[in-house]
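1. Predicted model, plus sequence, below.
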Amino acid sequence: MVIQGVISKFGAVFIIIPEPVVGGMFCVMFGMIAAFGLSALQYVDLNSSRNLYILGFSIFFGLVLPKWMQANPNIIVTGSEVADGIFTVLLSTSILVGGITGCTLDNLIPGTDKERGLIAWQDQMKLTSDEDTDDLPSTYDFPIGMSLIKR
């Protein structure tokens, strides 16, 4: 996007792309983003009515409350313009509303660790006893001088 703005000839190439093609690209892109976000739920028991309720209500409330805030912009009156602005912005942010709703419901509605996916997640994240951490890949090491740093 920055290159498109700086080099006008490069930006002109994207202007000639038909709108349906751009719409299709956005559908694929946002579909992948949503799928990546939902992949965090791979260890959660989605056959549980508790988890389905929390997930569904959080997504729905995260979509509905910001739309309601847009329709009623002056509904929050705390007596302080700064506080009104802060609450309006926070309650108009879908991901914040959905995330806080999901986190709150997950902690308020009783559920087992297995139902929440904590046991499967811990099993996946454990290092087995035969693995040695010295043999792990040195992805974040500097190209030279790590032997001096790791003494």
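-> Done, it's in.

2. from here on, contacts and neighbour counts on C-alpha atoms
-> Fine.

3. quick one: terminal-to-terminal distance for stretch 65-79?
-> 22 Å (Cα to Cα, to the nearest Å).

4. for comparison:
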Amino acid sequence: MMSAVLVSMVESTGAYKAASRLAIATPPPAYVLSRGIGWQGIGVMLDGLFGTVTGSTVSVENVGLLGLTRVGSRRVVQISAGFMMFFSIFGKFGAVFASIPFPIFAALYCVLFGLVGSVGLSFLQFTNMNCMRNLIITGLSLFLGISIPQFFNQYWNPSHRGLAHTNAAWFNAFVNTVFSSPAMVGLTVAVILDNTIEVEKSKKDRGMPWWVKFRTFRGDNRNEEFYTLPFNLNRFFPPT
């Protein structure tokens, strides 16, 4: 369970940053990320209490849809949530969407997931991509992020239940879940290499100066416009 939550946090953090970029907002500071992941944890707890099949996480396809439609209004999201609850109560309306052929969904997902992936790569513009160090880190994290999860998924079967099949069930679940997530593997490799390989010239090669002002909520005066909660709820969650 903890491994699934960890993987969900990593994937959600990337989706938060991609959504901010597609919505032409400032990168979310640490306070906003913590707030979002905290509410996501409450959602996962409610999922467990109600016995849902899947857990709560950021919908990557909705982030891609935000980029396609260029609509980042909270009001649109609130109205969409109302429609989702309505369709879940009245099954006849939900059946209309369930009747959409899977090839249409597949084609749409190719565009949406591809758009989110390209947004993630666009953050590399703040680094020096003429530096061989950055090229090695980027290439290796992308390659291992794709190949290692594929390797683990290839050995998944009912008898062994994954590549790791020791006597400790908790260890098997942790290893198989973590290393089956491309986002988790890619992030782990990139973070380790970025903090261990020596910088050739300066921190500018890593793009660190550009991110400094976005680390805190007060670092940019536009953060209050983008990340203040509606209905005056921000007074219950003051920025730190």
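-> Alright, I've got the coordinates. Fair warning: this is a prediction, and the values are worked out from it, not measured in the lab.

5. Could you get me the TM-score between them?
-> The pair, once superposed, lands on a TM-score of 0.70 when counted by TM-score structural alignment, normalised by the length of the first structure; 138 aligned residues with a Cα RMSD of 3.4 Å.

6. so what corresponds to residue 91 of the second structure in the first structure?
-> In the first structure, the residue paired with residue 91 of the second structure according to TM-score structural alignment is residue 8.

7. Check residue 128 of the second structure too.
-> That one, residue 128 of the second structure, aligns with residue 45 by TM-score structural alignment.

8. Residue 177 of the second structure too?
-> Checking TM-score structural alignment: residue 177 of the second structure goes with residue 89.

9. Please identify the helix or strand for its match.
-> helix 81-91 (DSSP states H and E).

10. So which residues make contact with that helix?
-> Contacting residues not belonging to helix 81-91 of the first structure are listed as 65-66, 69, 73, 76-78, 96-97 [Cα atoms under 8 Å, 6 or more residues apart in numbering].

11. what about 10 Å?
-> 62, 65-70, 72-78, 80, 92, 96-98 (Cα atoms under 10 Å, 6 or more residues apart in numbering).

12. Average offset of that helix relative to the second structure?
-> Taken over the aligned residues, the distance from helix 81-91 of the first structure to the second structure averages 1.9 Å (mean Cα distance after the TM-score superposition for the first structure).

13. Checking the most centrally placed residue in the first structure next. Helix, strand or coil?
-> Computing the C-alpha centroid of the first structure and ranking residues by Cα atoms, centre = their mean puts residue 37 first, at 5.3 Å. Three-state assignment for residue 37 of the first structure (DSSP: H, G, I helix; E, B strand; the rest coil): helix.

14. counting contacts, what elements does the helix ranked longest in the first structure pack onto?
-> The longest helix of the first structure (DSSP state H) is helix 49-71. Helix 49-71 of the first structure makes packing contacts with helix 81-91, helix 94-108, helix 113-116 when contacts are defined by 3 or more Cα pairs under 10 Å, 6 or more residues apart in numbering; DSSP states H and E.
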